[in-house]
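Participant: I need the structure of the sequence given here:
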Amino acid sequence: MHMSIWVDNIPLTKNPARFMWAISRPHWRPALVAMLAVIVSATLYAVIPYVFKLIADSAAALAQGGAYRDLILAAFAYIGVALLAGLIWRVSGFAGALWATGARASARYALTAYVTRHSRSYFSDHFAGSLANKINHAAAGSADVVEEVLWQFLNFFVTIIASFVIAFLASPTIALILMAWVAIVAPLNVYFARKRVPLSAATQNIEAKLSGATVDLLSNITAMQEYARRAFEIDRLKIGILKRRAAGLRNWRFGEAVLLGNGLLQTFFSGAMVLVAVYLTQAGTISVGDIVLIIALVFNIEERILFLGSNLNSFSETWGEIRESLEEILEPHQIVDKPGARPLEAVRGQLMFDNISFGYLTPPLFRGLTLHIPAGQKVGLVGKSGSGKSTLTRLLLRHHELTGGAILIDGQNIAEATVDSVRKAIAVVPQEPVLFHRTIRENILYGRLDATDEEVERAARLANAHGFIEKLPKGYDTLVGERGVKLSGGERQRIVIARAILKNAPILLLDEATSALDSESEVAIQDALRMLMEGKTVIAIAHRLSTLHEMDRIVVLHDGEIVEDGTHDALIAEGGTYADLWRHQAGGFLQEEDEDI
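Facilitator: Coordinates of the predicted model:
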């Protein structure tokens, strides 16, 4: 059976019920088959106690001279009903498997796709490990919900309704006791399940944070070892572990209390049904077969109600986990395409920051800044920490939205264009290159997915990366490790440059790609950057002023304002801010740290 698990066109909400509906819609056919199979199978299983009644009555009649044929027919009736019920139940298993696994796949895909559209600031506020944990919980929980609803709750309600009808045929009194039993126990279990949802959500939230903290620790294991902070980190982790244990214990105790109450009510009502059945048998109102029927119904319903309490506890925990995950994952996207947004046509790369305003805090960083960069010009941005260098490039990449003014690429307002088309027009070489845990070939191909092997190798040669790649055991098919840890800083940087060369975007953003490298690596990368910058509009953030000799123009920022603009020689001659920075460099670096994101 072919079906799609992709739900791009279905709006996702934080409401778990609507979310389950959204991810189940692509799988409605197996869902319908599975539910119908459960209804039919559960009804047949509920009929089996009635078949036991026929067997008991036939056996009692046989002892008094009745026909042996009736007992044989009743026995074969049991075999037929049990066999048919079992076969149809297996149909629900096959169809339900398609539904459950499909819902899980759809949930994982939809949530991952949604997360990838969040802005940079969102990821600054959330642990990557915690987000992955929440996606996993929501996806796995979706399959669990399908299983619980299909094979537990639907089965429970069909069994109870069928059992009530059968009990009523045997004795209306027994049927009324059964109805009272279910009428009291079912609502109580639903009530307590709802009360447990916040406990489950709190437990899942602590679990996600603990998972994120663990991933953060393992990601920084080298720093921990070099600073001999193992004891500190383990003690810090203990706090989270104890919080998780306390939350889990509260949740578990609540569930056990519900199960205890279920057990007491179950004993009371099942005992009442058996005592009434014995009394009615003694009074001659019902037959021996009827008492067998009632006892079988009692055991059947006892099992279902026991499972109801247990499954509602499990269901409420899963529901709480899904709700908590959706609350964090499905926050509104900060950067979205406007209605009617069209792809950007960036051919030449002319840039215009037109009277822009923006700020993370109050007062804003930029207050009416204007900067024009002709196509093909190479501009170096200089300034101390907090001056706005990195923020300016992030605004160009639409990691944040302006509060005023406009940014134009070739005369087109990027706020009116699709986000992807804006970013496709720009190649970025960051100061700290990060690679995917994939092969070198795949990492370079990220610049242009349809590139040939020859084009990948050419880009690597231009980036001065081919030489070291060839020396690796598997060459271009070498896995680089998590975040590229198997390669040196200079090697990672050259892979990123090769990726940017392959992308061949008209606009290039450089965040001082050589500031933390040895001299040999720096020379190789400077040569690669010259090739990369050829014919491009370039904005280079300079942490080391000596790297600006390739720039046509230098723009000096201070507190979000342009205080100087000109060539290196002209600005030195002016004796202003740039000249002061040049004189006060230590080892060629500006006295600053990277700006906050």
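Participant: please make it C-alpha for all contacts and neighbour counts, starting now.
Facilitator: Noted.
Participant: now for the longest helix along the chain, which elements pack on it?
Facilitator: Assignment by DSSP state H gives helix 230-282 as the longest helix of the chain. With contacts taken as 3 or more CA pairs under 8 Å, 6 or more residues apart in numbering; DSSP states H and E, helix 230-282 sits against helix 172-219, helix 288-329.
Participant: who are the contact partners of the residue positioned nearest the centre of the chain?
Facilitator: Nearest residue to the geometric centre of the chain (CA atoms, centre = their mean): residue 135, 2.9 Å. Residues counted as contacts of residue 135 (CA atoms under 8 Å, 6 or more residues apart in numbering) are 108, 111-112, 325, 329.
Participant: redo that, cut-off 10 Å
Facilitator: Residue 135 is in contact with 107-112, 115, 129, 141, 322, 325-326, 328-329, counting by CA atoms under 10 Å, 6 or more residues apart in numbering.
Participant: ok, residue 69 next?
Facilitator: 58, 62, 75.
Participant: just the ones of the residues you listed in helices?
Facilitator: The members of the contacts of residue 69 that map onto helices under DSSP H are 58, 62, 75.
Participant: output the residues you listed in a markdown table; the columns should cover distance to residue 150 and neighbour count.
Facilitator: Converted to a markdown table, those look like this (distance: CA to CA, whole Å; neighbours: other CA atoms under 10 Å):
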| residue | distance to residue 150 | neighbour count |
| --- | --- | --- |
| 58 | 36 | 24 |
| 62 | 42 | 15 |
| 75 | 30 | 16 |
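Participant: looking at the residues you listed, spot the one nearest residue 549.
Facilitator: Checking those against residue 549 by CA to CA gives residue 75 as the nearest, at 96.9 Å.
Participant: wait, doesn't that closest one sit right on residue 50?
Facilitator: No: between residue 75 and residue 50 there is no contact under CA atoms under 10 Å: 11.8 Å.
Participant: can you name the residues that contact the residue lying closest to residue 48 once chain neighbours are set aside?
Facilitator: Leaving aside its sequence neighbours, residue 48 sits nearest to residue 78 (CA to CA, 6 or more residues apart in numbering; 6.6 Å). By CA under 10 Å, 6+ apart, the residues touching residue 78 are 47-52, 54-55, 72, 84.
Participant: go on, residue 338?
Facilitator: 415-419.
Participant: residue 194 too?
Facilitator: Neighbouring residues of residue 194 by CA under 10 Å, 6+ apart: 188, 312-313, 315-317, 319-320.
Participant: again, but for residue 153
Facilitator: With CA under 10 Å, 6+ apart, residue 153 has these contacts: 147, 159, 304, 307-308, 311-312.
Participant: and these, which of them are buried?
Facilitator: 147, 159, 304, 307-308, 311-312 (16 or more other CA atoms under 10 Å).
Participant: around residue 9, count how many other residues there are.
Facilitator: Residues lying near residue 9 (other CA atoms under 10 Å) number 8.
Participant: now the second one, please; I'll put the structures next to each other:
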Amino acid sequence: MLNFFERWTQPFPASSPDLPPRSLFAFCRYYARGFITPVILVGICSFLLAAMEVSLFAFMGKIVDWLSAANRETFLSDEKWRLTAMAVVLLLLLPLAHLLASLVRHQSLMGNFPMSVRWRMHNYLLGQSMSFYQDEFAGRISTKVMQTALAVRELVLKIMDVMVYVAVYFLSMFVLLGSIHKYLLAPILAWFVAYACLQWYFIPRLKQVSQEQAHARSTMTGRITDAYTNISTVKLFAHTRRESQYARDSMDGFLQTVYRQFRLVTYLDILMGCINYLLIFSVTAAGLSLWIDDRVGAGAVAVAVSLALRLNGMSHWIMWEVSSLFEQVGTVADGMNMLGLPRAVQDAPDARPLTVSAGDIRFEDMSFSYRRRVAGNAEEGSHLSVIEHLDLHIRPGEKIGLVGRSGAGKSTLVNALLRFYDVQSGRILIDGQDIAHVTQDSLRRHIAMVTQDTSLLHRSVRENILYGKPGASEAELWRAIEQAEAAEFIETLADPQGNHGLDAQVGERGVKLSGGQRQRIAIARVLLKDAPILILDEATSALDSEVEAAIQESLNTLMRGKTVIAIAHRLSTIARMDRLVVLDAGQIVEQGSHAELLAKNGIYARLWSRQTGGYLGQDD
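Facilitator: Predicted coordinates for the structure are as follows:
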């Protein structure tokens, strides 16, 4: 039975990761897809439980009246049907309703619901643009996903479970007391008005501070995670105290929101206690007065006092549930601000998979500028122009080198080709296909890239290399490793969990490996991918001269028959390319072979002279 309810809902739904709505209700409804039926069922069970519990109080009053007037010898025979009916309610209906509510809530919703929300959020965020991740802490993003998923579950369940229970309980109670005597209803109504006023005053303030608290919590987590992620930089610059203070500032900011929250809670709790004690006194006094005047029986007094005592206990529970409800509202609203941002780069509605037959690349009248962002939104009219009206044709199988000072637009050109950003005007064609009209995944599957700042996944060496071709055979895997000159050091690797060689974990971003080792694993990954277009961005900068010379032949093999774009500040590494393209301020100012550019005695010749006459030494 437990297994049936666990399988009733899907924690990993097969749905497209669309942009979620921006309103609170629509946002929660969007992520509750697939869970609406069990949520409604929990609400129905809460309705029945509340109604039957109030009926038990009414029955208790009947018993008091019966016992005060009934004949002991004939009591059971006289009241057997009503006693049997209440026994059925108490021993059968209530347990069944409670069982069903518990099974649906705990097996179908508590685990699967937030996991489904996380799954959908994660899939959407995986498709977010590069600019989104450049503007946020990785730890802050993951914290938002975790806490927003739980908040959506709690918000939906509290509305359909707790709120239904409370509403039905109060309504049933008012009907019961009103049917006994209208004077017994007066103290309850007065208490309800006072209670509603307290909630009306305090809850919006608790909501506001809860939203600020969620934001402060994610900022605190992001700062702490940032320090752990860059621990080598922290230690290198001896800034442990600085980082400690940086984290403490965010912790103190979070703590201030906690203080404000619990000050409000204290005020609310004290005032709640006052009106609850006043309620018990008023109901008891009214009941006794009516009993003395012989307008109600002892059972009615027992029911009224019992309900007042029950409200005393329930009111604190309701207070926390309502406070929690609005805390979840604040958390969800805060999460929507990040998780509901639209993607800057999206596939066109009619996008098709890219087909690469030759590897011909054209940049036609391309212009690109970075949008400056303020508080997560693009600032109108504020752009940083990087490339303007650039034209470049890279023929199939041609190997070009991009040369230029920092900020000349080399990396921007590559990022635009990978469609990490969309160009403002012009277009980029691969074999005659506009990359804006092909799917991003198919585009990047046909392009392999080795960067200077190699980032590895916190997984095994094997998993990192197979990232280039997940279905590769063991023979293909080892061939790529050997071509990248990585076999020798991989065999010596081990981790604290007892894994060795290819199964050893590399640590977060590959921190357990040297820069040269990370670079060789990255090269092995690209060798395995064997894409028709290859981008080398300072691909051998982290290698010593001996290792660089050893894998140069492998890189030459890798480049054979491919269209290659290489970026290097060390000009000797790209001097043998078919063509060198010199960029300056987003424009092509020179292009030609190494010898042709030296003969022009322009920017390239000056850069070459500066390097060969400085720290690099002469290179044939």
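Participant: got a TM-score for the two of them?
Facilitator: Put the two chains on top of each other and the TM-score (TM-score structural alignment, normalised by the length of structure 1) is 0.93; 589 aligned residues with a CA RMSD of 2.3 Å.
Participant: the residue nearest to the centre of structure 1 matches what in structure 2?
Facilitator: Superposed on structure 2 with TM-score structural alignment, residue 135 of structure 1 falls opposite residue 145.
Participant: from residue 74 of structure 1, how far off is the closest residue to residue 156 of structure 1 other than its chain neighbours?
Facilitator: Using CA to CA, 6+ apart and skipping the chain neighbours, the partner closest in space to residue 156 of structure 1 is residue 304 (6.0 Å). Here the criterion is CA to CA, to the nearest Å. By it, residue 304 of structure 1 lies 26 Å from residue 74 of structure 1.
Participant: please apply the same query to residue 16 of structure 1.
Facilitator: Taking CA to CA, one finds residue 16 of structure 1 at 47 Å from residue 74 of structure 1.
Participant: also residue 87 of structure 1?
Facilitator: 20 Å.
Participant: out of these two, which sits in the busier spot?
Facilitator: residue 74 (20 against 14).
Participant: my guess is the more buried one meets residue 49, correct?
Facilitator: No: here residue 74 of structure 1 lies out of contact with residue 49, judged by CA under 10 Å, at a distance of 11.7 Å.
Participant: which residues do these two both contact?
Facilitator: Applying CA under 10 Å, 6+ apart, one finds that residue 74 of structure 1 and residue 49 are jointly contacted by residue 55.
Participant: what about the alignment partner in structure 1 of residue 570 of structure 2, distance to residue 431 of structure 1?
Facilitator: Here residue 570 of structure 2 is matched to residue 544 in structure 1, going by TM-score structural alignment. Distance of residue 544 of structure 1 to residue 431 of structure 1, given as CA to CA: 12 Å.
Participant: residues near residue 571 of structure 2, how many?
Facilitator: 22.
Participant: any idea how far it lies from residue 577 of structure 2?
Facilitator: On the measure of CA to CA, residue 571 of structure 2 and residue 577 of structure 2 end up 10 Å apart.
Participant: who touches both of those two?
Facilitator: Both residue 571 of structure 2 and residue 577 are in contact with 401-402, 594, where contact means CA under 10 Å, 6+ apart.
Participant: which of those count as buried?
Facilitator: Among these, those classed as buried by 16+ other CA under 10 Å are 401-402, 594.
Participant: okay if I get the residues you listed as JSON lines plus secondary structure?
Facilitator: Shown next, in JSON lines, are those (DSSP: H, G, I helix; E, B strand; the rest coil):
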{"residue": "401", "secondary structure": "strand"}
{"residue": "402", "secondary structure": "strand"}
{"residue": "594", "secondary structure": "helix"}
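Participant: turn those residues into CSV, columns for distance to residue 564 of structure 2.
Facilitator: Listed next are those as CSV, based on distance: CA to CA, whole Å:
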residue, distance to residue 564 of structure 2
401, 8
402, 10
594, 16
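Participant: among the helices and strands packed on helix 230-282 of structure 1, which is the most enclosed?
Facilitator: When those are scored by mean count of other CA atoms under 10 Å, the highest mean neighbour count falls to helix 288-329 (a mean of 22).
Participant: how much does it stray from structure 2?
Facilitator: On superposition with structure 2, the mean distance recorded for helix 288-329 of structure 1 (mean CA distance after the TM-score superposition for structure 1) is 1.5 Å.
Participant: how far does the very next helix or strand once past that helix sit from the chain's center?
Facilitator: The first helix or strand that comes after helix 288-329 of structure 1 along the chain, using DSSP states H and E, is strand 351-358. Here strand 351-358 of structure 1 shows a centroid-to-chain-centroid distance of 35 Å under the convention CA atoms, centre = their mean, to the nearest Å.
Participant: what span of structure 2 lines up against strand 351-358 of structure 1?
Facilitator: Strand 351-358 of structure 1 covers residues 361-368 of structure 2 once aligned (TM-score structural alignment).
Participant: which other residues reach that stretch?
Facilitator: Here stretch 361-368 of structure 2 makes contact (CA under 10 Å, 6+ apart) with 383-396, 398, 409, 412-413, 416-417, 421-434, 533, 563, 586-587.
Participant: quick one, helices of the stretch 401-550 of structure 1?
Facilitator: Secondary structure of the stretch 401-550 of structure 1 by DSSP state H, counting those that start in this stretch: the helices cover 419-424, 440-445, 453-462, 466-471, 489-503, 519-533.
Participant: please report the distance of the residue sitting furthest away from the middle of structure 1 from residue 58 of structure 1.
Facilitator: Distance from the centre of structure 1 peaks at residue 65, with 70.2 Å (CA atoms, centre = their mean). As defined by CA to CA, residue 65 of structure 1 lies at a distance of 10 Å from residue 58 of structure 1.
Participant: residue 576 of structure 1 now?
Facilitator: 110 Å.
Participant: cool, residue 137 of structure 1 as well?
Facilitator: To residue 58 of structure 1, residue 137 of structure 1 is 54 Å away according to CA to CA.
Participant: return the set of buried residues in stretch 270-290 of structure 1.
Facilitator: Buried, per 16+ other CA under 10 Å, within stretch 270-290 of structure 1: 270, 272-274, 276-278, 280-281, 286-290.
Participant: tell me the one of these nearest residue 583 of structure 1?
Facilitator: Closest to residue 583 of structure 1, out of all of the buried residues of stretch 270-290 of structure 1 and judged by CA to CA, is residue 270, at 91.6 Å.
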